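Asks: any chance you could fold what I've pasted below:
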Amino acid sequence: MNLNNIHNVYFLGIGGIGMSALARYFHANKKQVAGYDKTQTDITDGLGVLGIDIHFEDAIENINTTFLSKENTLIVYTPAIPNGHKEYQYFIDNSFQVLKRSQVLGLITENTFCLAVAGTHGKTTTTSILGHLMYECNVPLTAFLGGVSENYNSNFIENGTKVSVVEADEFDRSFLTLSPDIACITSMDADHLDIYGDASEVTRSFEDFSKKVKSTGKLFVRNGLPIKGITYGIDDESDYSVKNIKIENGSYVFDVKTPETIIENIQFNLPGRHNLSNALIALAMAVEYGCPHWQLAKALASYKGVKRRFTYHIKTEDFVFIDDYAHHPEEINAVHQAVREMYPDKKVLAVFQPHLFSRTRDFVDDFAKSLSQFDEVILLDIYPARELPIEGVTSLWLLNKIDNKNKKVVSKKDLLAEIHDSRSQIVLTIGAGDIGEEVKKIKKEFTVES
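Replies: The predicted structure is shown next:
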């Protein structure tokens, strides 16, 4: 397909974080854009401000007639759209050009110099850092992010079209549509077992992705992963390594050893060793692209983060409220490490909303272990997303496996009262579901008091 011949793009699930970035891309490239989503959110409101027509009821009569003509029209859908969806079925039955989001991203990037970030954890933050670094170095890029960058208040960064910076998503093997010039793999932990079946298939998919890197390209891998490439790590003998780490005024200051030189006294403001690793690989990819060291160091110091990735909502001496998207045991471990490093002497309450019945079932013991590290734990009910309930898989089942006396399952309506009763000075909300809606309520409630 030649996207230059497409004039109208209609999105099924336009409010998704990846879908909305594509919608912004096509709108910026003067295409007619519209779409459906089941829920109105800040993301859909932001698209509406651009003049993109969005409706929230699955009904063919709600679709603008412009998009009911097959001529020069592309339909983009997210895998979360069920087969019984009326609008989806209409487009299929009438032989429209219908593509998954990942296929469209592959088409967009195939004629660019593509930098792709893969890994079960760290993709969004790393891609956001990389996009920011290259934008600040005036690279003519388009960056598609899986989260909202604090620097740009968007999941889309545009400064030209010669270079693309993308998340290479392993969910349903989407990243195999890409052919990157420079790529990295941050992690390969078991996840999405509802798709893959077992951990060996996850590993195999990353091996397949590594082979998608162009023969003239470069692949980076975090030191210790079972795939060959340029290595990176913290305080080790990797090709790219962080050295001489200090914490000054709540920020990291460190040196980076490259294969050619040492870049000294770099400042990075996000907490947590996982974020330090993300910053390192983003910097390494930008170095290999050809960005000047001094510009990269300056840009890294100005990076603000991604919304819902260790996002501070309240930060006083007496009370701190942080929100994070973590929804896998390893991600929760990373959040725990970060909060303990920043606040070693304070008690921490973790409010966790499990995401997906299948993920909770597959990693229940690992979730229990990671959550047991906090001083207090509150669980919300499991967020189902695209799944139906699985018998016996509940938040109470997970709670009973957590080794912590200060633990309970709480309904959303009782959450504020439970936080008031807590003895912790640090409150974390964690999860990938609709827990973000509770964040607004917590912030409003405790900003008044603090």
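Asks: CA atoms for contacts and neighbours, from now on please.
Replies: OK.
Asks: the stretch 251-400 of the chain: strands as residue ranges?
Replies: 251-257, 262-268, 311-315, 320-324, 348-352, 376-379 (DSSP state E, counting those that start in this stretch).
Asks: which elements pack onto the shortest one?
Replies: Right, the one you point to is strand 376-379. Applying 3 or more CA pairs under 8 Å, 6 or more residues apart in numbering; DSSP states H and E, one finds that strand 376-379 makes contact with strand 348-352, strand 407-409.
Asks: okay, now residue 94: neighbour count?
Replies: By other CA atoms under 10 Å, the residues close to residue 94 number 11.
Asks: residue 413 now?
Replies: Neighbour tally, residue 413, other CA under 10 Å: 9.
Asks: wasn't it part of a helix?
Replies: Yes. The assignment for residue 413, made by DSSP: H, G, I helix; E, B strand; the rest coil, places it in a helix.
Asks: returning to what we had before: just the strands of the stretch 251-400 of the chain: most buried one?
Replies: Mean neighbour count (mean count of other CA atoms under 10 Å) peaks for strand 348-352 among the strands of the stretch 251-400 of the chain, with a mean of 25.
Asks: can you tell me what sits against it?
Replies: Applying CA atoms under 8 Å, 6 or more residues apart in numbering, the set of residues contacting strand 348-352 from outside is 371, 374-380, 422, 424-431.
Asks: rerun that using 7 Å as the cut-off
Replies: Applying CA atoms under 7 Å, 6 or more residues apart in numbering, the set of residues contacting strand 348-352 from outside is 374-380, 424-431.
Asks: one more, so I can put them side by side:
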Amino acid sequence: MTLDQFKYIYFLGIGGIGMSALARWFQVNGYPVAGYDKTSTNLTDTLQAEGMTIHFAEDVDQIPVSFRENPAATLVIYTPAVPKTHPEYIYFTEHGFTLQKRSQVLGLLAGQMTTIAVAGTHGKTTTSSMVAHILRNSGVNCAAFLGGITNNYGTNFLLNEPADDLRSVICVVEADEFDRSFLTLFPKYAIVTSTDADHLDIYGAHEAVLESFGLFVSQIEQGGVLFMKKDLTLADQTAATVKQYSLKAGDYYSQNLRIEQAAFVFDLVHPQGIISDIQLVVPGFHNVENAVAAGAVALEIGVSPEAIRAALTSYRGVRRRFEYILKTDRAVLIDDYAHHPAEVEAFLSSVKALYPDRELTAVFQPHLFSRTRDFAAGFAKSLSIADNVVLLDIYPARELPMEGVTSELIFRDIKSKSKQQCTKAELASVVQKMRPDLLVTIGAGDIDQLLPTLKNTMMYQ
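Replies: Down below sits the predicted model:
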């Protein structure tokens, strides 16, 4: 399959963060783009404002006529989250349209360029956006398909400059392990941040997750480089040169790490020297480690140490990743997308380090029934870092309820000084009564929709 055989591009699930990045690529490159999604969001509003035709009802008649009348010229890109029983999916399969998963098309696009793929069960969105920012800020011709909206650019997609040879363009891709999507990628450079058990509704067991990551790193191009978090067990599964990194040890690591004015400052040690006094506006021990990985791959492709320091210092993060919603002398509100126990632990530990004299209140919305079932004990342990915990109901995402699986599985084992459960509708009232001076919201569901109300609630006089 080649893209030049298609005139129209249709997205089933266009509002997803990965799908929308692809949609923007096709739109920028002159293709008429249309799509369906279940609900209207700020992101779909933006896509419509950019000229895409989007509808929100499962209705074949709302697919543009020009698309329906030209099945041979229309490429349908779908996300695995769309069920095979969806009326539009059935229509497309029965009427001779070409259907491809998002990951397949992303692999096709990235394969034309020199790819840096960033994989990991957590950390990949921030790390890939850091890599993309370093390259763009340093004048490297690059494209990027990211899993979050960058605050530096206000988008999850960066378009490269025209090039006679596309292999001269660096393509930064967030390599998603969900549904084994990253196995469509054959990068020259890869970063693997973590291989924890996750998506067990797809994989079944941690061993299958590790097997999938092993296959991913085996696909690195000959002569390529794998930047692997130290102590992961992937090195013997790739022919690539393997270089290790971590917060404190490896071929690349941080030293002189300190907190200055609520920011993390560190030196990046690499095989050829030290990049000193990098100041991260986006704080967190985990983000320092992500910055080490991003700096390592940038050094490998020839970006200067000075340019790396400047880029990391000007990096503004990704929406919903350690994002300050309110920051005054009286009150601080931070939002984070963490949805795995390791992510929650890293986030809360960093907040505690930044604000050691404040009592930390955490609001957590579990994501997926299966993830809650599989990691309830881990969530309870990581949430117990907070002084006070408010636990919401499970956000179901793509799943139906599971008998006996509720937030109570987490709640009963939380050891914080105080804990309570409430609904989303009750949260603002709960926060108003608590009057916290340091509040964090955590989760990958729709908890972010409550942020404007919580911000207003915390505007204390």
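Asks: what about the strands of the stretch 251-400 of structure 1, which gets the closest to residue 132 of structure 1?
Replies: strand 262-268 (13.0 Å; CA to CA).
Asks: just tell me the aligned range of that closest one in structure 2.
Replies: Structural correspondence for strand 262-268 of structure 1: residues 274-280 of structure 2, per TM-score structural alignment.
Asks: and the matching stretch, how far from structure 1 on average?
Replies: With mean CA distance after the TM-score superposition for structure 1, stretch 274-280 of structure 2 departs from structure 1 by a mean of 1.9 Å once superposed.
Asks: quick one: which of the strands of the stretch 251-400 of structure 1 is nearest residue 15 of structure 1?
Replies: That would be strand 320-324 among these, by CA to CA, at 19.8 Å.
Asks: what span of structure 2 is that closest one aligned with?
Replies: Against structure 2, strand 320-324 of structure 1 falls on residues 332-336 (TM-score structural alignment).
Asks: what's that stretch in contact with?
Replies: 320-327, 437-443.
Asks: need the contact list for residue 281 of structure 2.
Replies: Here residue 281 of structure 2 is in contact with 263, 313, 315-316 (CA under 7 Å, 6+ apart).
Asks: repeat the analysis, applying 6 Å as the threshold.
Replies: residue 263 (CA atoms under 6 Å, 6 or more residues apart in numbering).
Asks: the nearest residue to residue 12 of structure 2 once chain neighbours are set aside and residue 368 of structure 2, how far apart?
Replies: For residue 12 of structure 2, ignoring the flanking residues on the chain, the nearest one in space by CA to CA, 6 or more residues apart in numbering is residue 78 at 4.6 Å. According to CA to CA, to the nearest Å, residue 78 of structure 2 stands 21 Å off from residue 368 of structure 2.
Asks: residue 106 of structure 2 too?
Replies: Taken as CA to CA, the span from residue 106 of structure 2 to residue 368 of structure 2 is 26 Å.
Asks: and if you look at residue 399 of structure 2?
Replies: 7 Å.
Asks: again with residue 393 of structure 2
Replies: 10 Å.
Asks: ok, the aligned partner of residue 301 of structure 2 in structure 1 - how many residues close by?
Replies: Counting by TM-score structural alignment, residue 301 of structure 2 corresponds to residue 289 in structure 1. Neighbourhood size, residue 289 of structure 1 [other CA under 10 Å]: 16.
Asks: any idea how far residue 289 of structure 1 is from residue 221 of structure 1?
Replies: Distance from residue 289 of structure 1 to residue 221 of structure 1, by CA to CA: 16 Å.
Asks: circling back to that earlier point, ok, residue 399 and residue 368 of structure 2, which is more surrounded?
Replies: residue 368 (24 against 13).
Asks: mind checking how far stretch 367-381 of structure 2 is from the chain centre?
Replies: 19 Å (CA atoms, centre = their mean, to the nearest Å).
Asks: relative to structure 1, which residues correspond to it?
Replies: By TM-score structural alignment, stretch 367-381 of structure 2 lines up with residues 355-369 in structure 1.
Asks: that older thread, can I get the helices and strands packed on strand 376-379 of structure 1 in JSON lines with distance to residue 168 of structure 1?
Replies: Shown next, in JSON lines, are these (distance: least, CA to CA, whole Å):
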{"stretch": "strand 348-352", "distance to residue 168 of structure 1": "26"}
{"stretch": "strand 407-409", "distance to residue 168 of structure 1": "35"}
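Asks: tell me the SS of the most centrally placed residue in structure 1?
Replies: The residue lying closest to the centre of structure 1 (CA atoms, centre = their mean) is residue 124, at 3.6 Å. Put simply, residue 124 of structure 1 is helix when judged by three-state DSSP.
Asks: dump the residue contacts of it.
Replies: So residue 124 of structure 1 contacts residue 146 (CA under 6 Å, 6+ apart).
Asks: where do the helices sit along the stretch 151-300 of structure 2?
Replies: 200-203, 206-218, 285-300 (DSSP state H, counting those that start in this stretch).
Asks: which strands or helices does the last one pack on?
Replies: Yep, that's helix 285-300 of structure 2 we're talking about. helix 124-137 (3 or more CA pairs under 6 Å, 6 or more residues apart in numbering; DSSP states H and E).
Asks: what's the first helix or strand after the helix it packs on?
Replies: Remark: after helix 124-137 of structure 2, the chain's next helix or strand is strand 142-145, criterion DSSP states H and E.
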